[in-house]
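# Next one to model:
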Amino acid sequence: MAPKAVVGREAVVRAMEQYYESGGLQDSSQLPRARYTILKESGMSVGDIARAECVFGLALNGNSVPAAFWVVWDVFSDAAVLSRVRQEVQGFISTAQNTGEGVQTLTLDLRRIKEALYLHAVIHETLRYRARGTGPRMVLEDVIISSNACEYHVEKGSTLILANESMHHDTAVWGPNADTLFPDRFSLGTRSPPTAFVALEGDPTSAPESLGGRWDEPGQDLSNMARENLPPLKKVMVDVAPRKGTENVVWRYVL
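All right, here's what the predicted structure looks like:
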């Protein structure tokens, strides 16, 4: 069954094995290093870990790509937010003038991007506002949950399925503007209960003011309830061009 898919998967598995054997993890982030260490200590072979990472990669890309799309959408569709993000990131850019051709080299130090507090706040708010998907939780002890006039006895060992959208739009937690995209929500120093925020995607209900009038929300594809982050329902066509004043710029990045 599915011979082409099997061949493709095996090619990815071999590539992952070569990646491990060549020491690729030494230059990776903490996440793949931690996963490899835990799985290896659990007795898994390098080949089995490579297969597990193939599956993990599907989940990672399937959620990260839509999340990135909505962050870009929410930043670029609001002129005020875009201006603040650009101003903040500008502090991480150094300029060098190339000789002879009038070309500038701009270097963005990505190691400092964690200092971009407003950008991080916007990302968190996008993930909160567009929350979809569900999250399973294992009940560790018997508990009684009260809701209005009802009580529910949940036994130890049960599995609860949490609706992320309901959690992220609860006015008792997020205030009366819970159903509104508010970019400053996470930058005002207020703290929400740690269990109230699950950084996932969601369904927009309003179109923000944009750089050139009003952007029409493409909606979200709800056909796959297993996905945590949902892609746009419609294609979003854009024209990509250099910003005015950056036509003779070459970008470099420091990781």
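
# can we go C-alpha only for contacts and neighbour counts from here?
Fine.

# Surely Val173 touches Ser192?
Yes: assessed by Cα atoms under 8 Å, Val173 is found in contact with Ser192 at 6.9 Å.

# Between the two, tell me which one has more neighbours.
Shown here are Val173 and Ser192; by other Cα atoms under 10 Å, Val173 has more neighbours (15 against 11).

# Let's see this one next, to set against the first:
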Amino acid sequence: MYRDFESNLSLLLVDTLPWLTCRKAWKGREQLVQAFIQFYQADGHLSASSLAYSRWKAQQEAGASLEDIARLEILTGIGILSNTVPSCFWLLFDILSRPELLSAIQDEIHQNALSIDSTGTHTLDLADIRGKCPTLLSSFQETLRTRSNSGQVRVIYQDTLLNDRWLLKAGSTLLIPAPSINKNNSTWGSDAGDFDSQRFTKIAHQTHKKSKASGFLSFGLSPHICAGRHFATGEILALVALLLVRYDIRPIQGSWTEPKTNAKAVAASLPPAAEKFMVTAVERPEYKGLEWRTTVTPGKGTYGLIIG
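Down below sits the predicted model:
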């Protein structure tokens, strides 16, 4: 249902007889609206997260109807899912399809972020993933760099001549495509088109980070930067770390053949796969029957992310 809705957002935005022009997506949206209405009528928001309750409270106090609140909450779903899900998928794909990188990240997590108590309980510390797993974090940013298809928009306030060649007229709109900037050789070097899991680890120790930051648009471009980038990074890396450590994951088709992407998912900065990518996930023998937990020890709460 959500996939149909997401893949037809452009038609829904046109809003021309959507029950005819994109019936499946329209029905999916209406089903989501009714589900949210039932959720609020059952007082589900009173025992939900602070985010869910605060959004309901602000809209309700502003005079929004229950149906309007339900429709607005669908947009929250787009924000939560449209980028985090494909980002998680492509990070897993980029790691699992490279055996040496997979082994290195597994070792990194084992040594730096995993503890075992006297009862055998395995605890993964998300703060240690943030601060002590540089290869995993670098790989995540490299996945974003090589796969982002977002575009940044700016309005030109005065005539501007770039490089003595291109005149940007006042009042015009400038579209800055992330793929072109993220893979620019003058910023990233001759291997800009390649996936380098250590690229951002190297940058962290360089003195000229600023030039790299201006060439990385996956989180947006200042002053319009993804406000939830640290939260999203945390949930993505936590899930990826657990999957990589606990399970042997292999493609059913026998090889990691990159799937086609869904170009219709206009809300996604990283286009999701157009079709299901089937894998087998088998729990590793040494972990069978063991209890797993996650924790977050106090820390600075942010990741060493590069932003434009």
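
# From the centre of structure 2, point out the most distant residue.
Distance from the C-alpha centroid of structure 2 peaks at Asp164, with 37.4 Å (Cα atoms, centre = their mean).

# would that residue count as being in a helix?
No: counting by DSSP: H, G, I helix; E, B strand; the rest coil, one finds Asp164 of structure 2 to be coil, located in no helix.

# for it, what are its contacts?
Contacts for Asp164 of structure 2 (Cα atoms under 8 Å, 6 or more residues apart in numbering) come out as none.

# Tell me the spacing between it and Leu144 of structure 2.
Asp164 of structure 2 is 32 Å from Leu144 of structure 2, where distance means Cα to Cα, to the nearest Å.

# Name the residues of the particular helix or strand that has Leu13 of structure 2 in it that are buried.
For Leu13 of structure 2, the host element (DSSP states H and E) is helix 9-14. For helix 9-14 of structure 2, a neighbour-count test (16 or more other Cα atoms under 10 Å) marks 9, 11-12 as buried.

# So which bit of structure 1 is it matched to?
The aligned range for helix 9-14 of structure 2 in structure 1 is empty, by TM-score structural alignment.

# which residues touch the helix or strand just after that helix?
For helix 9-14 of structure 2, the following helix or strand on the C-terminal side (DSSP H and E) is helix 18-21. Residues from elsewhere that reach helix 18-21 of structure 2, judged by Cα under 8 Å, 6+ apart: 11-12, 26-27.

# For Ala241 of structure 2, grab the count of nearby residues.
Residues lying near Ala241 of structure 2 (other Cα under 10 Å) number 22.

# Pull the contacting residues for it.
Shown in contact with Ala241 of structure 2 (Cα under 8 Å, 6+ apart): 106, 109.

# Which part of structure 1 matches the helix or strand it falls within?
If you go by DSSP H and E, Ala241 of structure 2 is part of helix 229-246. On the basis of TM-score structural alignment, helix 229-246 of structure 2 is assigned to no residues in structure 1.

# So the aligned partner of Arg293 of structure 2 in structure 1 versus Leu188 of structure 1, what's the distance?
Correspondence of Arg293 of structure 2 to structure 1, assessed by TM-score structural alignment: Arg252. Note on Arg252 of structure 1: its distance to Leu188 of structure 1, by Cα to Cα, is 33 Å.

# neighbour-wise, which of these two wins?
Legend: neighbour count by other Cα under 10 Å for Arg252 of structure 1 and Leu188, higher for Arg252 (13 against 10).

# thought that one was touching Thr105?
Yes: Arg252 of structure 1 is within contact range of Thr105, at 7.1 Å (criterion: Cα under 8 Å).

# coming back round to it: nearest to Arg284 of structure 2 among the buried residues of helix 9-14 of structure 2?
Leu9 (40.4 Å; Cα to Cα).

# Quick check: closest non-adjacent residue to the closest one.
Sequence neighbours aside, Val266 is the residue nearest to Leu9 of structure 2 in space, at 6.9 Å (criterion: Cα to Cα, 6 or more residues apart in numbering).

# Longest helix in structure 1, by number of residues?
helix 46-76 (DSSP state H).

# I'd like the next helix or strand past it.
helix 79-90.

# Can you find the partner of Thr146 of structure 2 in structure 1?
Thr146 of structure 2 maps onto Tyr129 in structure 1, by TM-score structural alignment.

# Helices of the stretch 201-308 of structure 2, residue ranges please.
Using DSSP state H, counting those that start in this stretch, the helices of the stretch 201-308 of structure 2 run over 209-213, 229-246.

# Kindly check the end-to-end length of stretch 215-225 of structure 1 for me.
One end of stretch 215-225 of structure 1 sits 26 Å from the other (Cα to Cα).

# for that stretch, the distance to its chain's centre please.
Chain-centre distance of stretch 215-225 of structure 1: 16 Å, with Cα atoms, centre = their mean, to the nearest Å.

# Just the buried positions in that stretch, please.
Buried residues in stretch 215-225 of structure 1 (16+ other Cα under 10 Å): 217, 219-220, 222.

# And for stretch 229-240 of structure 2?
230, 232-234, 236-238, 240.

# coming back round to it: could you dump the contacts of helix 18-21 of structure 2 into CSV with distance to Ala127 of structure 2 added?
Shown next, in CSV, are these (distance: Cα to Cα, whole Å):
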residue, distance to Ala127 of structure 2
Leu11, 42
Leu12, 40
Trp26, 41
Lys27, 41
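
# Could you report the separation of the residue nearest to Leu9 of structure 2 from Pro18 of structure 2?
17 Å.
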